[in-house]
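After the sequence you'll find the predicted model.
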Amino acid sequence: MPIPSISSTANDNLSAALDRAINNKTKPLGSLGMLESLAKQIGLIQNTAAPSIQDPAILVFAGDHGVVAEGVSAYPQDVTWQMVENFLAQGAAINVFAKQNGIALHVVDAGVNHDFGPRDGLLDRKVAPGTRNFANDPAMTAAQCAAALEHGMALAADLPGNVVGFGEMGIGNTTAAAALMHKLTGLPVAQCVGAGTGLSSEGVLHKQRVIEAAVEHHAAINEPLDVLATFGGLEIAMMAGAMLKAAERHKVLLIDGFIVTSALLVAAKIQPAILDYCVFAHCSDESGHRRMLDHLHARPLLQLGLRLGEGTGGALALPLLHAAVNFVGQMATFESAQVSEKSA
């Protein structure tokens, strides 16, 4: 399985041109704050001093997790397929926010334990009906993990547009994400686990102990793809593949919350330059996400107390990307507006 080749966006000449374009607008230097650094980042990703947002899309990957057998979720596994049905019926938060902001939404069955049959609006890329229970066995075989990665790459390669957001649905996936976070960052499991869909403090402690025991059980596993196969989910693996291919195609990657960032942790271990392409939509209220962002030296655009998933944070952040490129493209310069600049 060839891993996409991702180059750094570093470009001194273009960086200087973008700085001039941004600084010459009719405003005090730096006064648009993070919108200025965002505009520059998008320009470097797109290799142009005139960045734009075209045909933004969000991929929502759904998959089930065998580790729910350990009692790590407040909701039953059936909620995964029921929420996929809700996506298809246009009834979920991500449907509302994507429609509001002109985002094409694609729902992907990566590995849901349910037979949907042929359905309009559902991309069937089911590798298996969920993962195995990683408390006992690796969540995926190496072949299943590779297939999920390849499906993700192919989906991203087929997308038009230059912005791709990522979302997910999968009961039990905060447990998988916390295990990945621990293995890939080295942070203690206690700093990685959270309430997920609404566990009590006792439930969070139980989740922590399940992960700690599983990590000890699979103590020899350390390589990124092996960690992904052992502790991850089919939807997480498919996201990681899509992220890698989207970055190779010089698209902006709009990163959502805790689960999506766990997929990015894997992708960044494989291709560190992928981080140049990532815009971090928000800091989730799920315990551990802030530490993930700190580990990646990431600055999220929003902090709204979200912990829904589905890509909702990415959809809500997209207007800020529009604002960043629009001020570069449409705002007057000091010369064109005949406004006096700051005195030396």
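Done, it's in.

Could you use CA atoms for every contact and neighbour count after this?
Fine.

Give me the neighbour count for residue 188.
Here the neighbour count serves as a burial measure; for residue 188 (other C-alpha atoms under 10 Å) it reads 15.

and what of residue 6?
The number of residues packed around residue 6, counting by other C-alpha under 10 Å, is 20.

The helix or strand containing residue 148 - contacts with which helices or strands?
Secondary structure assigned from DSSP states H and E places residue 148 in helix 142-158. Using 3 or more C-alpha pairs under 8 Å, 6 or more residues apart in numbering; DSSP states H and E as the contact test, the elements touching helix 142-158 are helix 224-231, helix 234-248.

which helices and strands does the longest one pack with?
So the one you mean is helix 234-248. strand 57-63, strand 104-111, helix 142-158, strand 163-169, strand 252-255, helix 258-270.

Export the ones you listed as JSON lines, with columns for distance to residue 287 and mean neighbour count.
Listed next are the helices and strands packed on helix 234-248 as JSON lines, based on distance: least, C-alpha to C-alpha, whole Å; neighbours: other C-alpha atoms under 10 Å:
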{"stretch": "strand 57-63", "distance to residue 287": "22", "mean neighbour count": "27"}
{"stretch": "strand 104-111", "distance to residue 287": "25", "mean neighbour count": "24"}
{"stretch": "helix 142-158", "distance to residue 287": "27", "mean neighbour count": "20"}
{"stretch": "strand 163-169", "distance to residue 287": "17", "mean neighbour count": "28"}
{"stretch": "strand 252-255", "distance to residue 287": "17", "mean neighbour count": "28"}
{"stretch": "helix 258-270", "distance to residue 287": "9", "mean neighbour count": "25"}
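
Need these in TSV (columns: distance to residue 218).
Shown next, in TSV, are these (distance: least, C-alpha to C-alpha, whole Å):
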stretch	distance to residue 218
strand 57-63	22
strand 104-111	23
helix 142-158	15
strand 163-169	26
strand 252-255	29
helix 258-270	17
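
A further structure is provided below for comparison with the first:
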Amino acid sequence: MFASLAEVADFARNAPRFDEVAALAARARQNSLTKPPGSLGRLEEIAEFMAGWRGTPRPAINHAQALVFAGNHGVCVHGVSPYPSEVTVQMVANFEHGGAAINQLCRASGADLSVIALDLDRPTDDFTQGPAMSEADTLSAIARGAEAVNPEADILVLGEMGIGNSTIAAALACSLFGGEPAAWVGPGTGADSAGMQRKAQVIAQGLERHGDAQGMQRLAALGGREQAAICGAVLAARARRIPVILDGFICTAAAAVLHGVSPDLLDHCLIGHASAEPGHRRLLSALNKRAVLEFDMRLGEGSGAALALGIVRAALECHNGMATFGEAGVSEA
């Protein structure tokens, strides 16, 4: 997809934009439906969002795709997770056999799920000692994420799996938006207070080593393959005008690297839910984004994004299925 990480900035300058004409037509339809204007709140906003990105006043979801990317991380040598990296492999097997929460939520919301394991036998390098990934490795993972996106999809749900990746997310967020590492760190898969302190210390070491990293170089320095693949999927979706639902803290932090290149690169993205992981609300504030749901979830896997897909579907059912005042013979105020 890209020959160098610097080319992402070139893509940003020429990326497809929101179709204001389609969105205005969708707004006009909303105002003609048998309800007081604005009475469906964010459902109306979501319908307009979908119209603007799909380029039609009457958008529909005929094919929803869900992608979960999995990777392993060298920083786990510092004990940043109470679970061993082997759990990533075991959970991928669970996804493939249909036994995880994301399988049930995708079935309930009508999304076709694919799980992409990214060299799980080859963890990234420890970012306290050097870059987590080379530029070539980062570009390869970006390309794998991009290639996984079905160009026929009407919406894309993104999630991740990777022991240690809440530390990666906190490191990326802290690099992008500043503050103390401890302000971005949370329990992840169940770290206690000592574990969270250890995560903050490891992040501080990584930022001291890579404090001069800018743009997509942050991803290579501090990220992981699943974070790079998420970025690739977001960019491929943008190229095809496919709206994206990002999951919680880890998924949002991965995509936030693109925001660091150009803030409008995430304009086609919804945030599925506000994670109970404490850094997520801080991250949403920095990105000026509001989550669709607040369900106190912090599972990952794309679970909150898959759940939010049901809300997006409901928004379009109302938008396309409701009668107008004229069709229903109802008098307007």
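Great, that's in hand. Quick caveat: nothing in here was measured; it's all calculated off a predicted structure.

Of all the helices and strands packed on helix 142-158 of the first structure, which one is nearest residue 110 of the first structure?
Taking C-alpha to C-alpha as the measure, these were each checked against residue 110 of the first structure, and helix 234-248 came out nearest at 5.2 Å.

In the second structure, what stretch matches the closest one?
Counterpart in the second structure of helix 234-248 of the first structure, with TM-score structural alignment as the criterion, is residues 225-239.

so how far does that stretch sit from its counterpart in the first structure?
For stretch 225-239 of the second structure, the mean distance to aligned residues of the first structure following superposition is 0.7 Å (mean C-alpha distance after the TM-score superposition for the first structure).

ok, and which of the helices and strands packed on helix 142-158 of the first structure has the densest surroundings?
Between these, helix 234-248 has the highest mean count of neighbours, a mean of 30, where neighbours are mean count of other C-alpha atoms under 10 Å.

Next, the angle from that helix to helix 258-270.
Angle of helix 234-248 of the first structure versus helix 258-270, following axes from the mean of the first three to the mean of the last three C-alpha atoms, to 10 degrees, is 60 degrees.

In the first structure, what stretch matches stretch 138-148 of the second structure?
For stretch 138-148 of the second structure, the aligned range in the first structure is residues 145-155, judged by TM-score structural alignment.

who are the neighbours in contact with residue 277 of the second structure?
Residues in contact with residue 277 of the second structure, defined by C-alpha atoms under 8 Å, 6 or more residues apart in numbering, are 186, 187, 188, 249, 298.

returning to what we had before: ok, which of the helices and strands packed on helix 142-158 of the first structure comes nearest residue 254 of the first structure?
The minimum distance between residue 254 of the first structure and these falls on helix 234-248, with 9.5 Å, by C-alpha to C-alpha.

Now do the closest one and strand 57-63, the angle between them.
Compare the direction of helix 234-248 of the first structure with that of strand 57-63 by the same axes, to 10 degrees and you get 150 degrees.

ok, how many other residues are close to the aligned residue in the first structure for residue 192 of the second structure?
Taking TM-score structural alignment, the alignment pairs residue 192 of the second structure with residue 200 from the first structure. For residue 200 of the first structure, the number of neighbouring residues by other C-alpha under 10 Å comes to 13.

And residue 23 of the first structure, by the same measure?
By other C-alpha under 10 Å, the residues close to residue 23 of the first structure number 18.

Return the residue of the second structure aligned against it.
Using TM-score structural alignment, residue 23 of the first structure lines up with residue 31 in the second structure.

correct me, but its match touches residue 44?
No: contact status for residue 31 of the second structure versus residue 44: not in contact, 9.6 Å apart, counting by C-alpha atoms under 8 Å.

Between those two, which contacts overlap?
Where contact means C-alpha under 8 Å, 6+ apart, the residues bridging residue 31 of the second structure and residue 44 through contact with each are residue 38.

returning to what we had before: right, and the helices and strands packed on helix 234-248 of the first structure - which one's nearest residue 226 of the first structure?
Across these, the minimum distance to residue 226 of the first structure, taken as C-alpha to C-alpha, is reached by helix 142-158, at 7.5 Å.

residues making contact with that closest one?
1, 110, 125, 127-128, 226, 228-229, 234-235, 237-246, 249.

can you check stretch 26-39 of the second structure too?
Under the criterion C-alpha under 8 Å, 6+ apart, residues 44, 47-48, 51, 57-58, 319, 322-325, 328, 330 lie in contact with stretch 26-39 of the second structure.

Narrow the residues you listed to those that are buried.
Members of these that pass the buried threshold by neighbour count (16 or more other C-alpha atoms under 10 Å) are listed as 44, 47, 48, 51, 57, 58, 319, 322, 323, 324.

returning to that earlier point: pipe the helices and strands packed on helix 142-158 of the first structure into a markdown table and attach distance to residue 301 of the first structure per row.
Shown next, in a markdown table, are those (distance: least, C-alpha to C-alpha, whole Å):
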| stretch | distance to residue 301 of the first structure |
| --- | --- |
| helix 224-231 | 27 |
| helix 234-248 | 19 |
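
Tell me which of those helices sits nearest to residue 83 of the first structure.
Across these, residue 83 of the first structure has its closest neighbour in helix 234-248 (14.4 Å, C-alpha to C-alpha).

Relative to the whole chain's centre, how far out is that closest one?
The chain centroid and the centroid of helix 234-248 of the first structure are separated by 9 Å, computed with C-alpha atoms, centre = their mean, to the nearest Å.

next one: stretch 337-344 of the first structure
In terms of C-alpha atoms, centre = their mean, the gap separating the centre of stretch 337-344 of the first structure from the centre of its chain is 41 Å.

Repeat that for stretch 270-278 of the first structure.
In terms of C-alpha atoms, centre = their mean, the gap separating the centre of stretch 270-278 of the first structure from the centre of its chain is 12 Å.

For it, measure first residue to last.
Across stretch 270-278 of the first structure, the straight-line distance between its terminal residues is 15 Å, by C-alpha to C-alpha, to the nearest Å.

Now which residue in the first structure aligns to residue 61 of the second structure?
For residue 61 of the second structure, the aligned residue in the first structure is residue 53 (criterion: TM-score structural alignment).

Now do the contacts for the most centrally placed residue in the second structure.
For the second structure, the residue whose C-alpha lies nearest the mean C-alpha position (C-alpha atoms, centre = their mean) is residue 246; its distance is 2.7 Å. If you count contacts by C-alpha under 8 Å, 6+ apart, residue 246 of the second structure has them with 157, 158, 159, 252, 269, 270, 271, 272, 302, 305.
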